[in-house]
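[1] Sharing a model prediction with you, sequence too.
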Amino acid sequence: MADLRFDSQPPKHTDVPRPRRAEGQWSFGYREPLNKNEESKKNDDPLNVRDRILYTYSKRGFDSIDPADLRGRFRWLGLYTQRKPGIDGGKTGALEEEELDDRYFMLRVRSDGKLLSPAAVRALGTIGVDYARDTADVTDRENIQYHWIDIKDVPSIWERLDEVGLHSMEACGDSPRPFLGSPVAGVAVDEIIDGTSALAEIERRYLNNKDFSNLPRKFKTALTGHPSQDVSPETNDVSFVGSVHPEHGPGFDVWVGGGLSTNPMLAQKMGVWIPLEDVPDVWEGVASIFRDYGYRRLRSRARLKFLVADWGIEKFQEVLENEYLGKKLVNLESPASPVGHRDHIGVHAQKDGKSYIGVAPSVGRVSGTLLVQLADLLEEYGVAGARLTPYQKIVLIGVDNDKVEALIERLDEIGLSARPSNWRRNTMACTGIEFCKLAIVDTKERARSLVTELERRFPTLDTPITVNVNGCPNACARTQVADFGLKGQLVLDDEGQQVEGFQVHLGGATGLGANFGRKLRAHKVTSEGLDDYVSNVVTNYLVDRKEDEIFADWVARADEELLRGDKALQSAEPVS
């Protein structure tokens, strides 16, 4: 691979047509920054900020931090300033970033599909207790996310993470973001192939590596060898999906160009087969194409999905093979997609005769105290460890079968249910206005109260219905691929007052029939009216559905009047 550090020249590629308009693509010699973000990265590699945090900012305090580091390079170390308390959603887009900044930070800690030992879970919990006002959230990127972090405490936090093999390196920024790995890698009875070693090798080679620290924007990776495709591969920049070749055996297909936000696109499938040992090289090739050919002029078009859409998957594969891998990939039809996703909730057999248990926090919100309590239970019951999931859940690995029921009872006592309601199991929420500077509405508490109310109104719901709640248009909670995708915005209530509310996407899905669902024109729901809206639409579905018809299929054919939820059909289940 060519070394493309800041002081080197990119290779000259002649087989890709030069675009009519300069997009800042390095491969065509467009090295001069076209926006302030590119200028900041050129001025100083963001990885260099680590030493300044350790030896200057943590000792001199918040006011000593260079603004270019504070609102830019800090992200490469997993640090964002959080939202100053008391600023309402109407000011999110009107104020300058420095006006929204609090003097505290959000910190993301990567897990990258790792099995977290009891000691690691305890360390994550004590960090929350000691440094983050007892906050801790499980995110849909398999991170633990803290709030109220003081810059002076960051070195101590990093030291504690390092002791258990964890870190926050490139958890944010224009970099290789946290990887999604199968939560049941290496233990699931029906697993095709265990890709854990490939993720570890990608981390070893390419994180904290200046060849890949200046990408056009974020770069999201997912890998699973499980047939349920349990890492939302359709929505990542690059995904490796377990597949079986009739001659070569288990390996991976490669999908590229997925991403949501304001211009959602599903990943395109190459239809190839690569062995486990080639995954890191192919990852490097895909990331290098993004680095070299990715658009850098407009931040809104600086994701890999736009390049893949412009080139097409055939051209992308050709460039990958000819210019980066130096060999042809083996063609193989992409593996079949499952219906929906699998979150691994409940008790499941492992291939070694033990069990794994998937538990559901409420919309990913846990706490430092809860994680310490979980570590206590892992040690008491001799559990191997825990993994985080892309659906804000936790999976406990290696439970002795004779301890399963007792452990489930103890987990319930601390708020981690292995047998949650369909509503609790299938609802996710992003950080929201409580801490996020981009958010417009509250999400976590609103989603939790929605779950409680839906559990009361539909206590015996017999089919999964997913609800994803997002505080802004950026789709961190994957709103476009949920049954109910709720995108936060300010709306007008019946009195004409501006209040918190949501634009609604209905019937989105991953897996078989992956799509972005229906968005009803000019249809908004107030936050206050959300319980009744969701209840009415769910009731209409339960009354109007055909036998075995899932919610997404019903949405695709239902009359718009039923989806607007102004009133409910005669209820299929009593709603009090």
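    Yep, it's here.

[2] From here on, just use CA atoms for contacts and neighbour counts.
    Noted.

[3] Can you tell me the SS state at the residue nearest the centre of the chain?
    What sits nearest the mean C-alpha location of the chain, by Cα atoms, centre = their mean, is Arg141, with 3.4 Å. Secondary structure assignment for Arg141 (DSSP: H, G, I helix; E, B strand; the rest coil): coil.

[4] Below is an additional structure, to be compared with the one above:
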Amino acid sequence: MAPTTTKVRERKRTPRKKKPEGQWKIDGREPLNDDERIKQADPAFAVRRRVIDVYSKQGFDSIAPEDIAPRFKWLGIYTQRRQDLGGEYTSKLENSELQDRYFMMRVRFDGGLASPEKLRAVGEISRDYARSTADFTDRQNIQLHWIEIENVPAIWEKLESVGLSTMMGCGDVPRVILGSPVAGVAAEEIIDGTPAIREIQEKYLHSGDFDNLPRKFKTAISGHARQDVTHEIQDISFVASVHPEHGPGFACFVGGGLSTNPMLSKSLGVWVPLEEVAEVWAGVAGIFRDYGFRRLRNRARLKFLVAQWGIEKFRQVLEDEYLHRKLIDGPDVGTHPGYRDHIGAYPQKDGKFYLGVKPTVGHTSGEQLIRIAEVAERFGVTRIRTTPEKELLFLDVEREDLTKLSAALDEVGLYAHPSEFRRGIISCTGLEFCKLAHVTTKARAIELVDELEERLGDLDVPLKISLNGCPNSCARTQVSDIGLKGQTVTDADGNRVEGFQVHLGGSMNLDPNFGRKLKGHKVIADELADYVTRVVGRFKEQRHEGEQFREWVVRADEEDIK
């Protein structure tokens, strides 16, 4: 009997068509989500006129929803959280339901450039219009709260009278440009990046070319040997690089960022002279504008494009399509391993000194800002700087005035000799004002420092502690020695309460990494001080001579860090 044969037809599978990412140069400019539609429907900065002419006169209820979110962000303002809604509502309610009738306002200090006049103006605004709230941020800005729309034009007028602005404080634009707070004055500076920051501001920020990016675009420029601008977590950064033939210039890094998908920036492998930094910046910003992903907001950061393309392709596109020339290959730039902040007194190039002081977690008040301005003027200080570590620096201090100035600032609540706990702690805004937060952070951070100082005294090595109200990592959770990510947790009695997920041993300046996430380990907020005290106490007991906390974490038994 002949064998039976069965013919099997092979079906050709049609590959599923890949969804467009919303890349303008590839997919066109058709909006793929509501944010992109709103941004194209009306220029975001057009809303400034409506604030002045309509909303400030007719009140909160007159504001169009699409102006509140997202267009107001371009003006540096957005609604704060309702005070009667706890963290348990964060993931349950829409933004419009969580928002209050008051606003947060972000005042830009590009490069951290401040003065007694500027701080006094912000202090008076805080006192008169913001219930005396004021916070230094890790972006060198000052944030105010409880702002009412009726008062915004008067606030803008006062800020502009001293050369300050809230424009582009938020939104899908180039945010404030971080700069070394001691640019041009520090004795150990390699190159002064101030001219590049100024050129970017004057030539590009208000050109209209970068008013509609896929999302925010963060920049940092520092020629200081200490790499004092957190360059590893910026969209684009320039740090000092000495070329064996061309001398001092800058290395360029792209694609850094934290949040729920943390990535460290990657070096382009180039050396950029000072006079070309602004042009390279504009080229990278142009790539982000034209090729950045716009369909999904959670993928609309430059780091995702860099990860998809790879650094070699990114550099090639930059050179071929935007600069139309090759960049100079540069030497590897090592990571500065020590302190990057500027706490204490340091020599300037001119023989004078600068003094760095720290307000706990950057928290201050309007009256305190006014007193700071008065102290500065008493000692003849005309140049003040904010920093990415939430410090204040007083420049051009005579040697004989250092001790007296330090004592005067200590009375105002600014510490030139803080404990390592006070020096290294950082927190985000948290549940008090933020619509994304699950837990209270700032008040808890202040209490935590007091507890640690009382129970453990001090340390002789740096200790970075960060408290973040949500997974977005505004307080740099993944790159801190002790990173605490806020979330709602279940206590022993089954109650849903505020708590934290723990990251340990993260770093930017010593073997950069995202640390050790303790799987399944969560700390109830009320037990936070006991937990941190226990872990740091074990470190003090077990550490080897000269060992850093993050080094101990790598070898510590899991029970010792729980």
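    Nice, thanks for sending it over. As the structure is a computational prediction, the values presented were derived from the model and not from experiment.

[5] Could I get the TM-score for this pair?
    The TM-score (TM-score structural alignment, normalised by the length of structure 2) is 0.96; 546 aligned residues with a Cα RMSD of 1.1 Å.

[6] Do you have the strands of the stretch 251-400 of structure 1 handy? List them.
    Along the stretch 251-400 of structure 1, counting by DSSP state E, counting those that start in this stretch, strands occupy 268-269, 272-273, 330-331, 346-349, 355-359, 385-388, 394-399.

[7] Pro155 of structure 1 is nearest to which of the ones you listed?
    strand 385-388 (24.4 Å; Cα to Cα).

[8] check the fit of the closest one onto structure 2 and give the mean distance.
    Taking mean Cα distance after the TM-score superposition for structure 1, the mean distance separating strand 385-388 of structure 1 from the aligned residues in structure 2 is 1.1 Å.

[9] Find me the equivalent region of that strand in structure 2.
    In the comparison with structure 2, strand 385-388 of structure 1 aligns to the range 383-386 (TM-score structural alignment).

[10] if I look at the aligned partner of the residue nearest to the centre of structure 1 in structure 2, how far off is Phe109 of structure 2?
    Using TM-score structural alignment to pair residues, one finds that Arg141 of structure 1 aligns to Arg139 in structure 2. Separation of Arg139 of structure 2 from Phe109 of structure 2 (Cα to Cα, to the nearest Å): 8 Å.

[11] Between the two, which contacts overlap?
    Val176 (Cα atoms under 8 Å, 6 or more residues apart in numbering).

[12] quick one on the thing from earlier: thought Phe179 was touching the residue nearest to the centre of structure 1, still the case?
    Yes. Taking contacts as Cα atoms under 8 Å, Arg141 of structure 1 lies within contact range of Phe179: 7.1 Å.

[13] how about Ser232 of structure 1, what does it touch?
    Ser232 of structure 1 sits next to 222, 341, 390, 510 when contact means Cα under 8 Å, 6+ apart.

[14] Which residue ranges of the stretch 451-562 of structure 2 form strands?
    Under DSSP E, counting those that start in this stretch, the stretch 451-562 of structure 2 gives strands at 465-468, 482-490, 496-504, 516-524.

[15] okay if I get those as JSON lines plus mean neighbour count?
    Shown next, in JSON lines, are the strands of the stretch 451-562 of structure 2 (neighbours: other Cα atoms under 10 Å):
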{"stretch": "strand 465-468", "mean neighbour count": "29"}
{"stretch": "strand 482-490", "mean neighbour count": "26"}
{"stretch": "strand 496-504", "mean neighbour count": "22"}
{"stretch": "strand 516-524", "mean neighbour count": "16"}
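
[16] Could you take the ones you listed and lay them out as JSON lines, with extra columns for distance to Glu541 of structure 2?
    Output for these, formatted as JSON lines (distance: least, Cα to Cα, whole Å):
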{"stretch": "strand 465-468", "distance to Glu541 of structure 2": "19"}
{"stretch": "strand 482-490", "distance to Glu541 of structure 2": "17"}
{"stretch": "strand 496-504", "distance to Glu541 of structure 2": "17"}
{"stretch": "strand 516-524", "distance to Glu541 of structure 2": "20"}
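
[17] Out of those strands, the one nearest Gly171 of structure 2 is which?
    strand 465-468 (20.8 Å).

[18] The closest one vs structure 1, average offset?
    Compared with structure 1 after the fit, strand 465-468 of structure 2 shows a mean deviation of 0.5 Å (mean Cα distance after the TM-score superposition for structure 1).

[19] Can you give the distance of that strand from its chain's centre?
    How far strand 465-468 of structure 2 lies from its chain's middle: 13 Å, per Cα atoms, centre = their mean, to the nearest Å.

[20] Ok, stretch 149-169 of structure 2 next?
    Per Cα atoms, centre = their mean, the displacement of stretch 149-169 of structure 2 from the mean C-alpha position of its chain is 22 Å.

[21] quick check: it aligns to which part of structure 1?
    Aligned using TM-score structural alignment, stretch 149-169 of structure 2 spans residues 151-171 in structure 1.

[22] Pull out the buried residues from that stretch.
    By 16 or more other Cα atoms under 10 Å, the buried positions in stretch 151-171 of structure 1 come out as 151-155, 157-158, 160-161, 164, 166-171.

[23] Other residues contacting it?
    For stretch 151-171 of structure 1, contacts defined as Cα under 8 Å, 6+ apart pick out 53-54, 57-59, 61-62, 75-78, 104-105, 107-111, 119-120, 123-124, 127, 131, 176-178, 207-208.

[24] repeat for stretch 106-118 of structure 1
    78-82, 142-149, 166-169, 171-172, 178-183, 196, 199, 375-376, 378-379, 383-388, 435.

[25] Just the buried subset of these, written out for ChimeraX, thanks.
    Buried subset of the contacts of stretch 106-118 of structure 1, written as a ChimeraX selection, criterion 16+ other Cα under 10 Å:
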select :78,79,80,81,82,142,143,144,145,146,147,148,149,166,167,168,169,171,172,178,179,180,181,182,183,196,199,375,376,378,383,384,385,386,387,388,435
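
[26] Would you mark the buried spots in stretch 436-454 of structure 1?
    Applying 16+ other Cα under 10 Å to stretch 436-454 of structure 1 flags 436-448, 450-454 as buried.

[27] That one aligns to what range in structure 2?
    Aligned using TM-score structural alignment, stretch 436-454 of structure 1 spans residues 434-452 in structure 2.

[28] Straight-line length of the matching stretch, end to end?
    End to end - Cα to Cα - stretch 434-452 of structure 2 spans 26 Å.

[29] Could you check which residue of structure 2 pairs with Val467 of structure 1?
    Using TM-score structural alignment, the equivalent of Val467 of structure 1 in structure 2 is Ile465.

[30] Would you mind finding the match for Val412 of structure 2 in structure 1?
    Applying TM-score structural alignment, one finds that Val412 of structure 2 aligns to Ile414 in structure 1.
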